[in-house]
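>>> need a structure here:
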Amino acid sequence: MAVSDVVISPVSGKADLKAFVDLAWTVYANDPAWVAPLKDEVHALLTPGKNPWFEHGEAHYFLARRDGKVTGRISAHIDHLALEQPVEQGMGPGTGNWGMLEALDEESAAALIAAAEDWLRGKGMHRALGPLSISIWDEPGLLTSGFDHPPTVMMGHGRPEYEGWIARAGYTPAKELRTYEIPITGDFPPLVQRIIQSGEKNERIVIRKVDKSKFTREAATILGILNNAWGDNWGFVPLTDTEIAFVGKKLKPIVFEDLIRIAEIDGEPVAFMMTLPDLNEALGPLNGSLFPFGWAKLLWWLRAPKVRTMRVPLMGVVKRLQSSRIASQLAFMMIEYIRRDAVTKYGASRGEFGWVLEDNQGMVAVADAINGHINKTYIIYEKPL
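Just a heads-up that it's a prediction; the model follows:
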């Protein structure tokens, strides 16, 4: 398939896959806000047998070339668990995805998107939703504001031009995702403090740190709450047991007991908040490789990380308590306890949580109550095929 002098071909073999991964270094060569991912991590994300997503998903990758030079890349993929979700929640039967889009020019991007759409049609899909790289749990959405500062750990970056390119390919916004910057060096507003103090007087409530010596059990508890809490959310796809184990193993090096809290009522775990030191602050100087000395620098950093930013990627309260007064109380208590340790033990001066769905009224209200402001927005787009 060719559009003008742009030639699109499927990724075939190790050399093509290397070119697919390496293209990002060309695209962002002059972008000071881009943080290079670890290349081994990107290869693992894309490889069946290494990423358990492939136990319920399938993917195909494409490269764009002009005069033999790689000018773009894209992934097309189908998550069979997503196909089983209710249509009103964003996924559902007939919805395929694309992602990992990077391109040096609009012509290449348009040809790549068309190739991804053709592949999805060939698989019986009648709607495209993207970008997702690769799962909704990885890096969903296209960055549309906040280009001037680096993304935090596990968040994506992008070029400002992409928004127009995707729109001209016939896509419209399906959902906006937001991250919120939170001031954490000072006390939260008096109302929030009163809510926290009230919770501390409730003997039924316990906010505890995770026990890393029981990591597998704690991870299962947290992700069990997550699957329950997020089950009705737009875009939700349940994590499998294999994925839970995979995510736990991947995150274990940056898990610190005082930065992850579980809330219990009468001894039952009902809510959690996961906070991660911004690993991107350590990864930035490594330029995507742990060799020859990057691994030693990273291990040293992980022993006692000092960071500017803490990120809250995941937070949840079991469904039966959502929209109740105690749900927000538990949230504020966990946020405050983690805030204190983040500042005093890790030297953090700012917090970020997200992504948050634009219409998640509970989380938006929490962000507003602690003086949060939107610092990045991401858009997931859709198009009938």
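>>> CA only for contacts and neighbour counts going forward, please
Noted.
>>> pretty sure residue 189 is in contact with residue 368, am I right?
No. At 10.6 Å, residue 189 does not count as touching residue 368 under the criterion of Cα atoms under 8 Å.
>>> Identify the residue nearest residue 309 in space, chain neighbours excluded?
residue 350 (5.0 Å; Cα to Cα, 6 or more residues apart in numbering).
>>> burial measure for that neighbour, as a count.
Residue 350 has 18 neighbouring residues, counting by other Cα atoms under 10 Å.
>>> separation between the closest residue to residue 233 other than its chain neighbours and residue 81?
Leaving aside its chain neighbours, residue 233 sits nearest to residue 89 (6.6 Å; criterion: Cα to Cα, 6+ apart). Per Cα to Cα, to the nearest Å, residue 89 is found 13 Å from residue 81.
>>> And those two? Which one has more around it.
A count of neighbours by other Cα under 10 Å puts residue 81 above the other of residue 89 and residue 81, at 19 against 15.
>>> Was I right to think that one contacts residue 237?
Yes. At 6.5 Å, residue 81 counts as touching residue 237 under the criterion of Cα under 8 Å.
>>> I'd like to know how far residue 66 sits from residue 180.
Distance from residue 66 to residue 180, counting by Cα to Cα: 40 Å.
>>> So for those two, which sits in the more crowded spot?
Higher neighbour count among residue 66 and residue 180: residue 180, with 23 against 15, using other Cα under 10 Å.
>>> so what's the more buried one up against?
Contacts for residue 180 were tallied using Cα atoms under 8 Å, 6 or more residues apart in numbering; they are 352-354, 367, 372-376.
>>> I'd like the structure of this one too, to check against the first:
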Amino acid sequence: MTPQDLVISPVSGKADLKAFVDFAWEVYKDDPNWVPPLKAETLDLLTPGKNPFFEHAEAQYFLARRGGRITGRISAHIDRLALTMSPEQGMGPGTGFWGMFDALDEASAAALIAAAEGWLKAKGMTRALGPVSLSIWEEPGLLTLGHDHPPTVMMGHHLPQYEGWVKTAGYAPAKELRTYELDITTGFPPLIQRIIQSGEKSDRIRIRRVDKSKFDREAAIILGILNDAWGDNWGFVPITDAEVAHTGKKLKPIVFEDLIRIAELDGEPVAFMMTLPDLNEALMPLNGALFPFGWAKLLWWLRKPQVRTMRVPLMGVVKRLQASRMASQLAFMMIEYIRRDAITKFGATRGEIGWVLDDNQGMNAIAEAINSTVNKIYTVYEKGL
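I've put the predicted structure just below:
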């Protein structure tokens, strides 16, 4: 039962929105594995007109207060593109979302989730998925395994107790998203090396670096492969041109030609692998602020990042090849070439692949074949409204 002194109110105005963002620093102040996001970037994420997600979505944010002190936050949002997807893919008509979820106690958590559900029901939604913050392409899922080490760039971090609070609110797991880690300083097993060497002898296969001077063209190629490769996956929602441009601009400083490969078969682009240096290693000391000195430190780091970890956020092979040996061969070749450059040019020693859907048999098999192990699980929960 919600204590009588607990008040849930919609975020209204700039002061509330700032408090909504700042609350994370209260929740995770004693958590050594939390990576403070840049506050300005989080504010942009939440602001219509600055985030193209809102061209096809609407949201309401809520704060919990007890005695004037903020004790929790949550977003409730509807993605109109998700409503058009097939229910068999996890979205579809009637599906709303909540995310940006943090709370200091279970009563606040329960009241916030109830507030989000109430907003979604008032908008005609019949099912809630959460947490998803805000788009499925951003930070989906609640961290349910791997709280003992920091997340990599563009991945979330949550308190362990949230899992129990969400389940108590009536939610059941809808999908698990896994990340895999591996030591990239050692070569892959002999069988994998033979597969790579066989591909190198084929006149049909070309693995090339992206050309950053032709950023828009390369982004269009990657997006075309991604939409084809992921189109039938659980949770897939099309990425709009505006979102591609926005994300490209945001990621361009950490996009390096050595770390992104496009695979061509008979001259046609059929697969890609995107790898990013773990920006979180540079962000953690900044505590969310670029000023007065953070911007200089970050710019210096971006000139030539030297990192421990590389993250593979996206990888795809066109649908017509996915059940073939060629798909695995192309994947292993791209992974190996990027692995070599990550070590020699960026000083990396560790890789992280993900997220990967728990039922993506092909990608899970590839991850296991190169001796990687699951290091984090993010769970997306669902509930009928």
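>>> tell me the contacts of the residue nearest to residue 233 of the first structure?
For residue 89 of the first structure, the contacting residues are 232-236, by Cα under 8 Å, 6+ apart.
>>> Repeat that for residue 220 of the first structure.
For residue 220 of the first structure, the contacting residues are residue 244, by Cα under 8 Å, 6+ apart.
>>> mean offset of whichever strand or helix holds residue 22 of the first structure relative to the second structure (after superposition)
Secondary structure assignment for residue 22 of the first structure, by DSSP states H and E: helix 13-27. Here the mean offset of helix 13-27 of the first structure against the second structure after fitting is 0.2 Å, by mean Cα distance after the TM-score superposition for the first structure.
>>> Quick one: list the elements packing against the helix or strand that comes right after that helix.
On the C-terminal side of helix 13-27 of the first structure, the nearest following helix or strand under DSSP H and E is helix 39-45. For helix 39-45 of the first structure, the contact count by 3 or more Cα pairs under 8 Å, 6 or more residues apart in numbering; DSSP states H and E identifies helix 13-27 as packing neighbours.
>>> Of all the residues in the helix it packs on, which ones are buried?
16-17, 19-21, 23-25, 27 (16 or more other Cα atoms under 10 Å).
>>> same check, this time on stretch 234-252 of the second structure
Residues of stretch 234-252 of the second structure classed as buried: 234-238, 243-244 (neighbour count, 16+ other Cα under 10 Å).
>>> quick one: the strands in the stretch 251-385 of the first structure?
Using DSSP state E, counting those that start in this stretch, the strands of the stretch 251-385 of the first structure run over residues 260-265, 268-277, 309-317, 350-357, 373-384.
>>> how big is the angle separating the longest helix belonging to the second structure from strand 350-357?
Ordering each helix of the second structure by length in residues (DSSP state H) puts helix 325-346 first. If you take axes from the mean of the first three to the mean of the last three Cα atoms, to 10 degrees, helix 325-346 of the second structure sits at 140 degrees to strand 350-357.
>>> Next, the mean deviation of helix 325-346 of the second structure compared to the first structure.
Once fitted to the first structure, helix 325-346 of the second structure is off its aligned match by 0.3 Å on average (mean Cα distance after the TM-score superposition for the first structure).
>>> neighbouring contacts of that helix?
The contact list for helix 325-346 of the second structure (Cα under 8 Å, 6+ apart) reads 184-185, 192, 195-196, 199, 207, 258-263, 271-273, 275, 304-307, 310, 317, 321, 348-349, 366.
>>> Mark which of these are buried, thanks.
When the contacts of helix 325-346 of the second structure are checked for burial by 16+ other Cα under 10 Å, the buried set is 184-185, 192, 195-196, 199, 207, 258-263, 271-273, 275, 305-307, 310, 317, 348-349, 366.
>>> Read off where the strand or helix carrying residue 218 of the first structure ends up in the second structure.
Per DSSP H and E: residue 218 of the first structure is located in helix 215-229. The aligned range for helix 215-229 of the first structure in the second structure is 215-229, by TM-score structural alignment.
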